[in-house]
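Asker: A structural model of the following input is requested.
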Amino acid sequence: MIHTNVSRRKFLAGSYILLAGTLAGCSRNTKTNAELGSPALPSAFASMYGPLPNEQFPLPAINLDKIPERFLRREIAYQTNENVGTIIVDTKNYFLYLIQENGRAIRYGVGLGRAGFEWSGRAFVARKAVWPTWTPPEDMIARQPELEQWSWKNGGMPAGLDNPLGARALYIYQGSKDTLYRLHGTAEIWSIGKAVSSGCVRMLNQDIIDLHRRVPNQTPIVVL
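Answerer: Modelled structure (predicted):
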């Protein structure tokens, strides 16, 4: 189909604004990638997943060729009875949804470790951490004794680019009980959309940073 220069400029500009809205806030009029069919999407995603040089540990840009496009962050139509602001983790399809107004949700791709499949139900975000330390659970240390150096008694693994929790972590509780369920960042971009050997719910570092700033403590979470 042949477009005039004016219509093409309007189309591309509209597509860029649409995806940029997922960075700055919630856009009520956004469409899904399939609805758009826009040639401008790759550059918009590149901006969304570009380098973050001002982080405590500067993050490089993400190589988007390593991730199926369906697992990249976007706002979509999503019908649910859950309240606005609720986090829903769909472990079957490797998606996390943050419920928005007017039947919308921000959708993120996730990877799931063994612990990510072991728990389901309702809970809430008890605390959030920026560049958290990591302490392997005892059963992991039993399997991998070399991880003893990062045990609780030794203070855990310091924050950094190689830390398994990545740039941010959300800690999930039921009442006063820690479920040991975590939403966290990862540098292992290949693991998004897959089941891996360890961990809970892992997200691209740029995505967990985005989610971390959007949700306060006490945010409800539903794991399906």
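Asker: use CA for all of it now, contacts and neighbours both
Answerer: OK.
Asker: what about the residue nearest to residue 151 when sequence neighbours are not counted, how many residues nearby?
Answerer: Leaving aside its chain neighbours, residue 151 sits nearest to residue 135 (5.3 Å; criterion: C-alpha to C-alpha, 6 or more residues apart in numbering). The tally of other residues near residue 135 (other C-alpha atoms under 10 Å) stands at 22.
Asker: next: residue 201.
Answerer: Neighbours of residue 201 using other C-alpha under 10 Å come to 30.
Asker: now swap in residue 131 and tell me
Answerer: Applying other C-alpha under 10 Å, we find 22 residues neighbouring residue 131.
Asker: mind checking the SS state of residue 185?
Answerer: Residue 185 carries the three-state label strand when classified by DSSP: H, G, I helix; E, B strand; the rest coil.
Asker: one more to line up against the first:
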Amino acid sequence: MPMFRTLTAFAFAAALAACAAPPAPPAAPPEVPGYGTVEDGGFTIAAVPESYVPEENRRATVAYAGPEKPGTIVIDPTVKYLYLVTAEGQADRYRIAVGAEGRGLRSTTYVGRKAEWPYWTPTANMVRTQPEKYAALAGGMGPGPDNPLGARALYLYRSGKDTMFRIHGTGDYTSIGNATSAGCIRLYNQDILDLYTKVPVSTTVKVRSVAESRKIEGDAAVDAALEKEAATPIN
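Answerer: Model (predicted):
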């Protein structure tokens, strides 16, 4: 009888275990406020993992020491920040990546047009020098999360002509804060969505020189940025 009771209890426990609910899947990692998943224009913008959006990369309202007037976009390609001057002594700051094309941007331009979920076409030089990568896209690429221009683009003009430089979003969040092999001035898609709503066509865009960056950001910040760029492979 004791043996029978033991077997019965064992069978009962096994039956309970078989009926138990499967273990819950692991919880999704928490999203960083302002950098979570976004549904926009029929597309899904993926959340930026916390490890790729450290505190210094998050958009913020900061004290601003530059001479530019409110409403001006200021690009600092050395320390990899874009500022939208919002008031005297204040700006909204965004972390950027600076591509090979963006490193050729100089002086002052303005926003000549804006586009939501833009089309993208590689330049003739990109097709010529990297045909294995860009030849198949020579006819252009439709909008979507994989499009190199991301969710929004600001097209920069000078004297009524398109300079071919762009401020745009990117799904490649690993590139933000770095120099990259292609592209112009990139922001997280979540940040270009924010910036896009704040700047009208005709907004002035000023690009700082290294000397101007040293004067405003300080030698320590510029030297640290240059050392990081020298030590980081351009992808």
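Asker: read off where the helix ranked longest in structure 1 ends up in structure 2.
Answerer: Taking DSSP state H as the criterion, structure 1 has its longest helix at helix 5-24. Under TM-score structural alignment, there is no match for helix 5-24 of structure 1 anywhere in structure 2.
Asker: rewinding a little: need the counterpart of the residue nearest to residue 151 of structure 1 in structure 2.
Answerer: Under the alignment (TM-score structural alignment), residue 135 of structure 1 pairs with residue 121 of structure 2.
Asker: equivalent range in structure 2 for stretch 73-90 of structure 1?
Answerer: Against structure 2, stretch 73-90 of structure 1 falls on residues 59-76 (TM-score structural alignment).
Asker: show me where structure 2 has its helices.
Answerer: Using DSSP H, helices in structure 2 cover 2-19, 124-129, 131-134, 189-198, 210-217, 219-231.
Asker: can you give me the buried ones in stretch 177-195 of structure 1?
Answerer: In terms of neighbour count (16 or more other C-alpha atoms under 10 Å), stretch 177-195 of structure 1 has its buried residues at 181, 182, 183, 184, 185, 186, 187, 189, 191, 192, 193, 195.
Asker: and stretch 46-61 of structure 1, by the same measure?
Answerer: 47, 48, 49, 50, 59.
Asker: how far away is the most centrally placed residue in structure 2 from residue 130 of structure 2?
Answerer: Structure 2 has residue 188 as the residue nearest its centroid, 1.8 Å off, counting by C-alpha atoms, centre = their mean. Going from residue 188 of structure 2 to residue 130 of structure 2 by C-alpha to C-alpha, to the nearest Å gives 25 Å.
Asker: for residue 106 of structure 2, same thing?
Answerer: From residue 106 of structure 2 to residue 130 of structure 2 the distance is 25 Å (C-alpha to C-alpha).
Asker: one more: residue 91 of structure 2?
Answerer: For residue 91 of structure 2, the distance to residue 130 of structure 2 - C-alpha to C-alpha - is 38 Å.
Asker: which one of these two is surrounded by more residues?
Answerer: residue 91 (24 against 11).
Asker: go through stretch 65-85 of structure 2 and flag the buried ones.
Answerer: In stretch 65-85 of structure 2, counting by 16+ other C-alpha under 10 Å, buried: 66, 68, 71-85.
Asker: burial of residue 34 of structure 1, as a residue count?
Answerer: 8.
Asker: ah, wrong one, I meant residue 136 of structure 2
Answerer: Residue 136 of structure 2: 12 neighbours (other C-alpha under 10 Å).
Asker: go on, residue 64 of structure 1?
Answerer: Neighbours around residue 64 of structure 1, by other C-alpha under 10 Å: 15.
Asker: OK, contacts around the corresponding residue of structure 2 for it?
Answerer: Aligning on TM-score structural alignment places residue 64 of structure 1 opposite residue 50 in structure 2. Listed by C-alpha atoms under 8 Å, 6 or more residues apart in numbering, the contact set of residue 50 of structure 2 reads 31, 32.
Asker: any idea how far residue 39 of structure 2 is from residue 50 of structure 2?
Answerer: 19 Å.
Asker: kindly report the same for residue 127 of structure 2.
Answerer: Spatial separation of residue 127 of structure 2 from residue 39 of structure 2 under the definition C-alpha to C-alpha is 32 Å.
Asker: so what does residue 35 of structure 1 match up with in structure 2?
Answerer: Per TM-score structural alignment, residue 35 of structure 1 is not aligned with anything.
Asker: give me the three-state assignment for residue 35 of structure 1.
Answerer: Relying on three-state DSSP, one would call residue 35 of structure 1 helix.
Asker: burial check on it, number of neighbours?
Answerer: Using other C-alpha under 10 Å, residue 35 of structure 1 has 8 neighbouring residues.
Asker: residue contacts, the equivalent of residue 202 of structure 2 over in structure 1?
Answerer: Using TM-score structural alignment as the criterion, residue 202 of structure 2 maps onto residue 218 of structure 1. Counting by C-alpha under 8 Å, 6+ apart, residue 218 of structure 1 touches 124, 125, 126, 127.
Asker: how much space separates residue 218 of structure 1 from residue 98 of structure 1?
Answerer: 14 Å.
Asker: repeat that for residue 163 of structure 1.
Answerer: Counting by C-alpha to C-alpha, the gap from residue 163 of structure 1 to residue 98 of structure 1 is 25 Å.
Asker: I figured residue 53 of structure 1 hits residue 59, correct?
Answerer: Yes - counting by C-alpha atoms under 8 Å, residue 53 of structure 1 touches residue 59, with 6.1 Å between them.
Asker: which position in structure 2 aligns with residue 205 of structure 1?
Answerer: Under TM-score structural alignment, residue 205 of structure 1 pairs with residue 189 in structure 2.
Asker: structure 1: strands as residue ranges?
Answerer: Residue ranges of the strands in structure 1, as given by DSSP state E, are 74-77, 87-90, 95-99, 104-109, 111-112, 121-130, 168-174, 177-186, 201-204, 220-223.
Asker: could you dump those into a markdown table and include distance to residue 14 of structure 1?
Answerer: What follows is these, written out as a markdown table (distance: least, C-alpha to C-alpha, whole Å):
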| stretch | distance to residue 14 of structure 1 |
| --- | --- |
| strand 74-77 | 15 |
| strand 87-90 | 28 |
| strand 95-99 | 23 |
| strand 104-109 | 19 |
| strand 111-112 | 31 |
| strand 121-130 | 33 |
| strand 168-174 | 31 |
| strand 177-186 | 30 |
| strand 201-204 | 26 |
| strand 220-223 | 33 |
